[in-house]
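K.L.:
this one's sequence-less:
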C-alpha cells in the first residue's frame, strides 16, 4: 500500500527512546567560535537523515511531548440526548505529578545569591474561562472491535449523543458527568451487524493525574492543526511545519522548512504551553538520485545508503523512516485500494496527484509500522516511490562545508528579538484562526497573548585563577588572557616525540619553534621533541612509529595528520589508549599552516591540551567547599556494535586542594543494568580520592547526563538507591553525603532579557528556580554561556536525591563554578566540566576506540 492510501492516516515516525542501559548521549557544544580548543577533537561522523517523524492523525495518537497515549478529538456540541452535568473545578492549581523526584525534606528550592533580573520565557499561560473537571469512562464493544482506528470510527458517530469528549480507543475523557451508568448505545459494525456500546464511569481525571495534561495537549494540538501546518513527531513532542514559509538554499541544493514545537505542562503555579522554533532541513536530491549514483543492482550498497534514513514525500510533505527496500516490486506494481480495486502506483499517482513517474522500473522503499502505530490500529506497510522522496537532514560532507553551515545558520540561528517576534506571531495565528478559537472555546480554554515574565538572578562573576594572577573575564570567555598569563599548573616536557610525514616536517618544525617560545612565556618547561618522520600516511606507518615511540618511554607524542580521516584517527587513538597507553595529541597539517597572527593562539591551545594530558590544570576558580568530590557520568552507543554502549565516569579530587581528575569507562550490553557498572566505577574513583587525600570525601555531587524523561524514575530507584546503599555498606559512618543531579541540555526553554528596549540573551550566570520550574521537582535552570549569535539555551538541573544539607544557593553556585573548568574551551561550557569530560571520553571510546582504555592513564585528562 502506498503512503497516501492509508484512509487519510499517515503513519507515525518511530522515536528511539533512550534505554535504561544506554541513555542518549548528546554533545554539549559550546557556542563560541573563538575559544574552542578543537585541534585534537575527534572527527565527527554524524549521519544524515535527522529529519522529524511522521504526523499523528487527528483521530488520536500520542499525547503531547510528555508521552503517553492520547485520544482523538470527537468534538461537537450536538443534541444532549444523554443528560450531562458540567463538572465543578476544585481549587485553582493543577499539579502534574508525573514522577515526583523532589526530595521529601526539600521545603524550598529557591536561592537568593546574585542580583535580580527580569526575564521573559517562551511560555504562554493557558487559562480556562470556567472551572471544570474531567471525567473518564471505560468503553466496551460487543462484539469486540480489535483495532483502535475502527473503535474511533464508531465513536465519532456517537458525538451528537455524548457531547464534547476525547476517546483514545478505550477511555472517554469528558467534561460531562453522564447521568446513566452504565450508558448503553447501539451502532452497527463494519459488517453491518448490531453493535452494543457500553460506557461505564471510571472516575474523575484529577489534576494530580498526568492524563489531565495529556488531554490539554490534545486539545491544543487540535486547535493548532486548524492552521493547516504539516505535522511531524519529534524527540520533544509534536512539531508543526509551514511549507508556505520554506526557505530555498539553491547554492547548496537544500530547503529549510520552519516550524514550531509545543507542549503543555503544569508549572509551579500555572498551566503553561512552551512554544519553541524548530526547522526541518530537506535536501533537493531524491532517493532515486541516490539509487542512480550507487546502482540499483548493488543491493547491499543500496541498503546501506537508504535504510534508516528519514525522507519527506514531495506530494504531501509527510515524513517517513525507510526500514527496507522491496526489490521484488517497482513503480509498475499494483496494490489494492480500499474499494478492493487493483491499481498500479503509476496510475494512482497520475490520477490522484497528476504526477507522472518517469522510471517505471524503480524499486520501492518500505516503511513499516512501529509498535505505537499498531496500537493505534495502523498496521499497514507503507510503500514509497524513490523519485518522489527527498532526504532530510545533513550528510557528513555537508556538515564539514563551512559555507553551507554558515548560510544555513543565517536562517536557523535566530537572534532573540526575531525569535520572540515569531513566538508572538504564532500565538496570534492561533487566536485569530476562527476554527482554532472554536476548538478552544468548546473546552472553554484561552491562550494568553503575551509571553510569561518572571524574576531570575545573575550569580556573581567567577574570577579565573592563573598561576600569577586572577582575572574576571567578560562574556564568559578568557581566550585573550591565556597567552598573557602563567598557567595555574604547568608540567615538564623532557622526553616527548612528534610523528609527521617527511613532506610536513618543515611546517611542523616551524610551528614547534612558535610553541616552545610560547611555553617559555607561560612558564612551561618544554624541551624540543624528538621527530619521527614517516614516508606515507598509511595507518600501519603511524602505528609502527608509535611502537617505536612507546619503546622509548615517551612522556607525550604529537601525531600530525594530513587530513581528518576517521579510520586513521581511531587507529592512532586505539594504539595510544589501549595497546600502548601514553598521552597523545593529534594535530592536522592545515592547522599548522594558518597565518602567523593566528598560529600563536593555535599554539597556546595545543600547549594547554598537552599540559592537561600530563596531569596539569591551566586555570581554576575558587571553591567554597572542601572534602567534596564532583562526578560526571554520560553514556554513548558503540557505533560499530549497537548492542554495546559505554558509560564514562569522570571525578574530581578535592578541588580546594588539588586540581586532578580520575576517569574510567565501562562497557554495557543491551539490557544490562547500568547501576551495577556505575557503582563499580564510583568506587574506583573513591579509592583514587582516598589514595590522594588519605580520606574519603564528605560529599559527592554527582551530575548524571544522558537521561531521558522516561528514565528518571528508573535512575532514582535503581542507580541512586544502589549507589547510596553501596556507599553505606562500604564506608559505614564515613559514607559521603550524596547529591544526585540529572543534567538535561536538549530542552525547549528559552530565556530573554529586555535591556533598554532591546530583547537580548540573559548574561552568563543567570539562574531561574521558580515560575517555569516544576512543582514535583527540585529543579533549576542556569545560563552558563554567552553568545553573540543566535539565542542562548539554558541547561536544566533536576536534583533527585540530596542528603548534603546544602541550601539551593550552594548547589546552584557549585554547578555554575564547574562550568568554568573544561580545558578544551577557554570559556564557560553548557554543563559542569565533569559532564563534558564524561561525554568526551564516552564519545571517543564509542565512536573510534570500541574497547576499554587502559587504566594506566586514568588519573590524566588523556581524552581531550
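P.N.:
Good, I have the coordinates. All values reported here derive from a predicted model rather than from experimental measurement. Residues are numbered from 1 along each chain as shown.

K.L.:
C-alpha only now, for contacts and for neighbours.
P.N.:
Fine.

K.L.:
Let me know the helix or strand that the residue nearest the centre of the chain is in.
P.N.:
Of all residues in the chain, the one closest to the mean position by CA atoms, centre = their mean is residue 746, 4.1 Å from it. Of the helices and strands defined by DSSP states H and E, none includes residue 746.

K.L.:
Could you measure from it over to residue 831?
P.N.:
Distance, residue 746 to residue 831, by CA to CA, to the nearest Å: 11 Å.

K.L.:
Mind listing the shared neighbours of these two?
P.N.:
Common neighbours of residue 746 and residue 831, using CA atoms under 8 Å, 6 or more residues apart in numbering, are residue 795.

K.L.:
The closest residue to residue 442 other than its chain neighbours - how many residues pack around it?
P.N.:
Of all residues not flanking residue 442 in the chain, residue 164 sits nearest, at 7.4 Å (CA to CA, 6 or more residues apart in numbering). When neighbours are counted by other CA atoms under 10 Å, residue 164 registers 20.

K.L.:
Residue 164 contacts residue 86, correct?
P.N.:
No - taking contacts as CA atoms under 8 Å, residue 164 lies outside contact range of residue 86: 10.9 Å.

K.L.:
residues in contact with residue 332?
P.N.:
Counting by CA under 8 Å, 6+ apart, residue 332 has contacts 344, 345, 346, 360, 361.

K.L.:
Would you agree it falls within a strand?
P.N.:
No - in this structure, residue 332 is coil, not part of a strand, as judged by DSSP: H, G, I helix; E, B strand; the rest coil.

K.L.:
got the contact list for residue 471?
P.N.:
By CA under 8 Å, 6+ apart, the contact list for residue 471 reads 463, 464, 465.

K.L.:
for those residues, which one is nearest residue 706?
P.N.:
Ranking the contacts of residue 471 by separation from residue 706, with CA to CA as the measure, puts residue 464 on top at 28.7 Å.

K.L.:
contacting residues around the closest one?
P.N.:
By CA under 8 Å, 6+ apart, the residues touching residue 464 are 470, 471, 472, 473, 619, 620, 621.

K.L.:
how near is the fourth one to residue 617?
P.N.:
With distances defined as CA to CA, the gap from residue 473 to residue 617 amounts to 18 Å.

K.L.:
Neighbour count for the two, which is higher?
P.N.:
Neighbour comparison, residue 473 and residue 617: the larger count goes to residue 617, with 25 against 16 (by other CA under 10 Å).

K.L.:
so who does the more buried one touch?
P.N.:
487, 488, 489, 490, 611, 659, 660, 823.

K.L.:
In three-state terms, label it for me.
P.N.:
On the three-state scheme (three-state DSSP), residue 617 is labelled coil.

K.L.:
In this structure, which strand is the longest?
P.N.:
Longest strand in the chain by number of residues (criterion: DSSP state E): strand 271-286.

K.L.:
for comparison:
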C-alpha cells in the first residue's frame, strides 16, 4: 500500500474553541502581500552536473559555486533570468527559460579538491607549480514542471489548494538562495552568517553560532513568513592543534587522546597553509610525522620517474623547504583516500569557518548549549525585529519577480488562557496550581505506595547513605508512604572496583548482594557519584532485563540534600511502585467525565533515533498506554527496536501469531482489558516526532495497523479512534502584547489566524516558561471518530499536561508523549551496553532493506514490565 495514498482522510477544522480568558498576543509571523507577478507560474528545472569526463559530481556544496558561475557567464542564454537553486538537482525560475533544455560548461579556479590519480608527492608538486588549480564542469538544465502561483494568491485569501505546498517550497528555496549568495551556512531553513554572534565558553573547541530560521507558512490569515532565532554548534576555526587541546581540555599536545581526536576530526574541512587549499579530513596517520612514510615519485632530469620512500617530515622540510616547529612527533592529517593517501603535518592545517558539528556531545556540552541558547521574550523580539529589517528580502530579485512583499510587523493574534485543571491529593484534598506549579507541603500523595523488602547500593564515596535513607524515610512518611524499616541493608561498593568499567562494577555489586541476602529485594535505591555515571546504563540493563527484574531508582545526591530534593525523588519512587502522586479531579468521578465516561485508553507514541554519526545504533519505538480506567495518570510502556532512522513504528501489529511478539497494539490492548476488565470503546492516540509530510503515513500505516489489531482480537469489536500529533520542533513563538518582558501565562492556547487554513490544529503553552521564551506545542488533530467538541478536546490536552508524575509542574507536552520519550531514552541507554548474548544478537533481528540486522530489544522482566519504570 502506498503510505501517501489516503485511506483515512485528515479531518478539517470544526471550529475554534471559546473557553478561557482572552489575551492579546504577538507572534513571530510576518504578513506577506502578493502583487502582480511577472508570470503566473514557477518553472521547475532538473540540474545535472558532471565532470569533463562525464562522471557525475557528487561532492556536496560545489553545486552552488558551479551554478553561480553559470549565471555569471551565460546571462544571455538564460534570458537574463534569476533562478533559485536548491543546492542539489533542482532550480526554479519565475516564468520559463528561453529553452526547455540548456547545456553549459564552466571552469572553476582554485578548486578545493582534485580527482587526479597522482601520488601524495605529485599532488603537492603540481599544486606548487600551478596554484590556481582549475576544473571544467558540464551543466545541463532541463524543464521538469510548472507550478501555479495562483496557489499563493489563494493562500492569501485563506484557501489551501493542492499546489500550495509546492509553491511554498519554491519560496523557501528562494530564501535559501538569498542566504547562499551572502555566504551563509545553510541548515535546512536556518541561515548562519560568518559574522554571527558566537558563544564558546566551556564548549571544548566549539562555538554556539546564532542565526535565523525563515520559512513561509500558509495560515488562516494568509501567507506569512515565520522567522525565529536559531542556533547551531560550529567548530572553532583556526589551528587544528589548538582545537584539539581545547576540545580535550589538556595543556598541550603530549596529553592528546589520538583515538578520540580522529573521531572528532573526521569529515571536518581544513585549509592547508602552504597551498591555501581546502580538504576534508579522512583520518589520522598511525605513526608520527617523522616516521610516517609514503612513496615519492620523483621526476629525474631525463624524464624518468624514480620511486623513493620518504617520511612526511623530510618531504616537507627538505623538499618543500617548510619549517615545522612541533609536528615531527605528532600524527599527520590524512586528506586522501586509502589507496591514494595524502598526508599533511598537523601544524599546517587550519579548520575553516562555519563548519557545523553534528556528532555526539557530552552531557556538559549539551547543558551548556541549552543555557547559552536561552533568550528572554524581549531580547528575542528585539533580535527578530533587527532580522526582518536586515534581511533585505523585499529587494530580493526573485521575490520581486513573483510579487511577494514581506511586512515588518509581528502578527497580532488573540489567545485564550484555559482554566487550570482541578488537582487532588490524598483523600480528595485540593491542590492549587499557581502559574502551572503546585507543592505537597502538608499534603500526602493521592495514592501512596508501600516500600517493602528494599535495599540501597552505594557507588558514591561523596555521601552518607545512612543519613539519606533516614531523611528519605522521614519525608516519605510525611507524604503518606509506608517505607518499611528496617530495610535489607546498605551495600557499599568495594574500593578495588571503583576504577573498573561500569558493567563490571554492576556485576560485582549484584554478586555481593546475592552473597548477603537470600531473597532478591523488591526495590533498590542506587546512589551514583554523578548523573552521567558510566554505571547508569549497565545498572538499568541489569535491573530491567536481567536478574528477576527489580524496580529501582537512581540518584546522584547534591552536596546539600533538602526536603525539596527528597520529595522529587519520592515522586518517582511512588509512581514506579504503583502509587499516584496527584490526580485530576475528573479521574475520581467514574462515568461523570465527558471524556472518560466510557472505557477509554490513552496512548503516547514516540521514536528515538541514535545520535548523529552512530550509524550502527537502531531506532527505538516506545508506546505507552493508560491503565486502570478511568485514570489518565497511570501508564505502561511497550518498547521495540527498529531499523535506524525509520520514523513509522513498524511493529504495532503482527498478523501472524508469534510466541515472541504479537505486536505492540495487541499487547497493550490485552493489558488494558486485564487491568480494567473491559475493552476500550475509545482510543485516543498522541503521536510525537513526525512532520507534516508524514501525517498521511501515520494515518495509513500506524492507524491502519492499530485498527487491524483490534479486529484480530475481536472481529465484532469496533472502537472509535482519535489521532493527535504533538510537535515541538517548530519556530512559532508568542509574546504578550503588553508585558513583552514576560512569557505568556500557562494554559495559553491559540487556534486562529496563524493556524492551518483547513486542517484542525492549535498551539498550546501549558507550562510556565522559566528560562528563555516559552515554546508552545503544536497539536494537529488528524482523525476524530470519537467526535470531540473543540473545547472538550483542547481541555483534555491541557489536562494531560498536569498528570506527569515526576514533577509538581505542568509540562510543555502531554504526559503520555513525555513518558514514551522517557521509556525510549532509558532503554536506549541500557541497549548501549548490550553484549553479544542471545538476547541482543541479530538472530531473529529485523533488517533494513537487506542491511545489517537490527538487534532485538530484550524483554522486560515481569516484575518491572507493568511498572512505570521510566518515570
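P.N.:
Great, that's in hand. Bear in mind that the values here come from a model prediction, so they are computed numbers and not experimental data.

K.L.:
on that earlier part again, and for residue 164 and residue 86 of the first structure, which residues touch both?
P.N.:
Common neighbours of residue 164 of the first structure and residue 86, counting by CA under 8 Å, 6+ apart, are residue 175.

K.L.:
Touching, residue 502 of the first structure and residue 535? I think so.
P.N.:
Yes - the criterion here is CA under 8 Å, and residue 502 of the first structure meets it with residue 535 at 5.8 Å.

K.L.:
Quick check: neighbours shared by the two?
P.N.:
When CA under 8 Å, 6+ apart defines a contact, no residue borders residue 502 of the first structure and residue 535 alike.

K.L.:
What does residue 562 of the second structure correspond to in the first structure?
P.N.:
Taking TM-score structural alignment, the alignment pairs residue 562 of the second structure with residue 599 from the first structure.

K.L.:
and its match, helix, strand or coil?
P.N.:
With three-state DSSP as the criterion, residue 599 of the first structure reads helix.

K.L.:
ditto for residue 91 of the second structure
P.N.:
Secondary structure, three-state DSSP: residue 91 of the second structure is strand.

K.L.:
Return the residues in contact with it.
P.N.:
Taking CA under 8 Å, 6+ apart, one finds 44, 45, 46, 47, 83, 84, 85 in contact with residue 91 of the second structure.

K.L.:
and it, how far is that from residue 45 of the second structure?
P.N.:
Distance, residue 91 of the second structure to residue 45 of the second structure, by CA to CA: 5 Å.

K.L.:
do the same with residue 298 of the second structure
P.N.:
For residue 298 of the second structure relative to residue 45 of the second structure (CA to CA), the value is 48 Å.

K.L.:
Tell me which of those two has more neighbours.
P.N.:
Neighbours around residue 298 of the second structure and residue 45, counted as other CA under 10 Å, are more numerous at residue 45. The numbers are 24 against 15.

K.L.:
now the more buried one, nearest residue through space, not along the chain?
P.N.:
Closest residue to residue 45 of the second structure apart from its sequence neighbours, by CA to CA, 6+ apart: residue 143 at 4.4 Å.

K.L.:
ok, now which ones touch that neighbour?
P.N.:
Contacts of residue 143 of the second structure by CA under 8 Å, 6+ apart are 43, 44, 45, 46, 100, 101.

K.L.:
Which parts of the stretch 451-600 of the second structure are helices?
P.N.:
Per DSSP state H, counting those that start in this stretch, the stretch 451-600 of the second structure carries helices over the ranges 465-478, 502-516, 536-544, 563-576.

K.L.:
Out of these, flag the one nearest residue 229 of the second structure.
P.N.:
It's helix 563-576; of the helices of the stretch 451-600 of the second structure, that one is closest to residue 229 of the second structure (CA to CA) at 33.4 Å.

K.L.:
what's in contact with the closest one?
P.N.:
The contact list for helix 563-576 of the second structure (CA under 8 Å, 6+ apart) reads 448-449, 471-472, 475-476, 481, 551-553, 555, 580-581, 805-807, 867-871.

K.L.:
go again using 6 Å as the cut-off
P.N.:
Contacts to helix 563-576 of the second structure, defined as CA atoms under 6 Å, 6 or more residues apart in numbering, come from residues 449, 806, 867, 868, 869, 871.

K.L.:
So which of these belong to strands?
P.N.:
Going by DSSP E, the strands hold none of the contacts of helix 563-576 of the second structure.

K.L.:
just these now: which is nearest residue 405 of the second structure?
P.N.:
residue 806 (47.7 Å).

K.L.:
which residues touch that closest one?
P.N.:
571, 572.

K.L.:
cutoff 7 Å now
P.N.:
By CA atoms under 7 Å, 6 or more residues apart in numbering, the contact set of residue 806 of the second structure is 571, 572, 871.

K.L.:
if I look at the equivalent of it over in the first structure, how far off is residue 469 of the first structure?
P.N.:
The alignment partner of residue 806 of the second structure in the first structure, by TM-score structural alignment, is residue 824. The spacing between residue 824 of the first structure and residue 469 of the first structure, counted by CA to CA, is 21 Å.

K.L.:
what about the strands in the stretch 451-600 of the first structure?
P.N.:
Remark: strands assigned in the stretch 451-600 of the first structure by DSSP state E, counting those that start in this stretch are 464-465, 470-471, 492-493, 496-501, 525-526, 530-534, 556-561, 584-588.

K.L.:
Then the stretch 251-400 of the second structure?
P.N.:
Applying DSSP E, counting those that start in this stretch to the stretch 251-400 of the second structure gives strands spanning 269-272, 277-280, 283-288, 293-299, 305-311, 331-334, 343-344, 349-351.

K.L.:
I'd like those as JSON lines, with distance to residue 127 of the second structure appended.
P.N.:
Shown next, in JSON lines, are those (distance: least, CA to CA, whole Å):
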{"stretch": "strand 269-272", "distance to residue 127 of the second structure": "12"}
{"stretch": "strand 277-280", "distance to residue 127 of the second structure": "9"}
{"stretch": "strand 283-288", "distance to residue 127 of the second structure": "22"}
{"stretch": "strand 293-299", "distance to residue 127 of the second structure": "15"}
{"stretch": "strand 305-311", "distance to residue 127 of the second structure": "18"}
{"stretch": "strand 331-334", "distance to residue 127 of the second structure": "17"}
{"stretch": "strand 343-344", "distance to residue 127 of the second structure": "14"}
{"stretch": "strand 349-351", "distance to residue 127 of the second structure": "16"}
